[in-house]
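J.: coordinates only, sequence not included:
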């Protein structure tokens, strides 16, 4: 069977299916059966759990050892030399995760860095991966954690565009980066209630690209604001967010709660950038105000969802859902 460019495999029909084909209410194309062959989510990452939502790294990652973190966005790394040669000189690497990461960035821990596309950049490397402190029981595999806080948004955007996230079946992506109230949220989704055609500008002419026409009556469309949170802290399979006090994250929850209380729709999706995760909870011991805001959001009707990732030096794949909730 020949794969067509841009298409994905369906495990039920044994055929290739277009990711842009409109889905039915259950998230599957009309007339087709829902895929049921994937095993349940497990902490060890079942091979069948892959979603096909994958972001590769632009270049080959170079191995190294973490040395120090002079500030939030800068690390010093000792690069590995070619086999049989001594370690190279220490280099500076940009860190795309401003979180505390104190349990991950420990001197001597193995890391992977990527060369900057611009050779004249002040930091010639970017720190992409760090080895998990919790080694797998499987000796044939390495456990890596992604340290790029923008990567979950890229994974979710890909999943939304291709209709691969069952949590949002029936919703379509309108745009990313939407301002509501005093905050900017990651994604605006919409779904049709009635049929018909409408210029998307009628939904909100300030926020949407002009000229896009979609099905649905503007007065009969629901909108949903989606905020994505990157998670790296894990304790014995329990992923915790945040790893430091976050006033911005608390404000997001409070504003999403107000939107739902006024009759709107909102969701928070926590994405753990590692595989050794059973569930995701608010880190009440670190940020009790965030934990209280999350509990109030759930009570108001904000959807709180979780996913985890499979990470290796080639890229990051979004895996299936995991439970998420208050601390």
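T.: Right, received. Where do you want to start? Note that the structure is a prediction, hence the values are computed from the model and not measured.
J.: make it CA atoms for all contacts and neighbour counts henceforth
T.: Noted.
J.: now do the SS call for residue 293.
T.: For residue 293, the reduced secondary structure class is helix; criterion used: DSSP: H, G, I helix; E, B strand; the rest coil.
J.: residues contacting it?
T.: With contacts taken as CA atoms under 8 Å, 6 or more residues apart in numbering, residue 293 has the following neighbours: 250, 253-254.
J.: what about versus this one:
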């Protein structure tokens, strides 16, 4: 995935009202940019952070610019636009770059499913095997204090994320594949885990989902200012075990 037109850069002044950011451009002027990330954005949104933003030619948009990438003090690149996670996952799966999810005949996006009124991010279908329900989550939280590359999800309490885990468990119980695909969009993360210190209920529910046969995949594309390239998997650590890179884990 490439950014067209190329991203423009500036320094973050402030993020406010969740969806708005003020960016100081190199000529000293200030630009208000839309922020699609509703999370805490810990370590991504400190004033003075170097940021890159895209520009839309859609005349119906109130704010034509969107915050895409931040650079951490250590030089790591972080894609903060959570909408990109689904787009990148879609492209990688269609290209066959995420091997455990390759080879399905059809891929559909935002399909209604479940008993809690959800939409699955990606539905992979094939007449020869069970359908595969893929829920995509964007990972941008790095534990800078540990200095060991540990990333976490979520970065804030997520009621919606818990609902998605319940829906995935129900799909698995009904005989389908159910996959939680973490798209790791922080170049400094080398492994990840559930953020039990932020949302202990989500962490417990995730352990239950793994026990019920929901598969966990952590894929880290290469983040660049120009776009994203295929890269590879990183391991996921739970309280009880480490899930190897790219494995399709269930406990059945």
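T.: Yes, it's here. The structure presented is a predicted model; accordingly, all values stated were derived computationally and were not measured.
J.: adding distance to residue 115 of structure 1, secondary structure and neighbour count, write the contacts of residue 293 of structure 1 out as JSON lines.
T.: Converted to JSON lines, these look like this (distance: CA to CA, whole Å; DSSP: H, G, I helix; E, B strand; the rest coil; neighbours: other CA atoms under 10 Å):
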{"residue": "250", "distance to residue 115 of structure 1": "35", "secondary structure": "helix", "neighbour count": "19"}
{"residue": "253", "distance to residue 115 of structure 1": "36", "secondary structure": "helix", "neighbour count": "25"}
{"residue": "254", "distance to residue 115 of structure 1": "39", "secondary structure": "helix", "neighbour count": "16"}
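J.: determine which residue lies closest to the centroid of structure 2.
T.: Central residue check for structure 2 by CA atoms, centre = their mean: the C-alpha nearest the mean position is that of residue 138, 1.2 Å away.
J.: that one and residue 182 touch, don't they?
T.: Yes. Counting by CA atoms under 8 Å, a contact exists between residue 138 of structure 2 and residue 182, whose distance comes to 6.0 Å.
J.: next, the counterpart of residue 154 of structure 1 in structure 2: secondary structure please.
T.: Under the alignment (TM-score structural alignment), residue 154 of structure 1 pairs with residue 87 in structure 2. With three-state DSSP as the basis, the three-state label of residue 87 of structure 2 is helix.
J.: tell me, how many residues neighbour residue 87 of structure 2?
T.: Counted with other CA atoms under 10 Å, the neighbours of residue 87 of structure 2 add up to 14.
J.: what about it, distance to residue 141 of structure 2?
T.: Using CA to CA, to the nearest Å, one gets 20 Å for the distance from residue 87 of structure 2 to residue 141 of structure 2.
J.: all helices of structure 1, in order?
T.: Per DSSP state H, structure 1 has helices spanning 151-161, 247-261, 288-300. These are given in chain order.
J.: tell me, the last one lands on which residues of structure 2?
T.: What that stands for is helix 288-300 of structure 1. With the alignment judged by TM-score structural alignment, the segment of structure 2 matched to helix 288-300 of structure 1 spans residues 200-212.
J.: for residue 133 of structure 1, what are its contacts?
T.: With CA under 8 Å, 6+ apart, residue 133 of structure 1 has these contacts: 103-104.
J.: try residue 50 of structure 2
T.: Counting by CA under 8 Å, 6+ apart, residue 50 of structure 2 has contacts 9-12, 70-72.
J.: residue in structure 1 matching it?
T.: Pairing criterion TM-score structural alignment: the partner of residue 50 of structure 2 within structure 1 is identified as residue 110.
J.: residue 111 of structure 1 contacts residue 130, doesn't it?
T.: Yes. With contact taken as CA under 8 Å, residue 111 of structure 1 and residue 130 are classed as touching, separated by 4.3 Å.
J.: count the residues that sit near the nearest residue to the residue nearest to the centre of structure 2 once chain neighbours are set aside.
T.: Ranked by CA to CA, 6 or more residues apart in numbering and with sequence neighbours excluded, the top spatial neighbour of residue 138 of structure 2 is residue 183, at 5.0 Å. Residue neighbour count, defined by other CA under 10 Å, stands at 23 for residue 183 of structure 2.
J.: in TSV, list the helices of structure 1 along with distance to residue 72 of structure 1.
T.: Conversion of those to TSV gives the following (distance: least, CA to CA, whole Å):
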stretch	distance to residue 72 of structure 1
helix 151-161	18
helix 247-261	17
helix 288-300	22
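J.: just tell me which of those ends up closest to residue 73 of structure 1.
T.: Nearest to residue 73 of structure 1 among the helices of structure 1 is helix 151-161; the distance by CA to CA comes to 16.2 Å.
J.: which residue ranges of the stretch 151-252 of structure 2 form strands?
T.: Assigned by DSSP state E, counting those that start in this stretch, the stretch 151-252 of structure 2 shows strands spanning 177-184, 191-194, 215-223, 228-233, 236-237, 242-243.
J.: which one of the ones you listed lies closest to residue 150 of structure 2?
T.: The minimum distance between residue 150 of structure 2 and the strands of the stretch 151-252 of structure 2 falls on strand 191-194, with 5.2 Å, by CA to CA.
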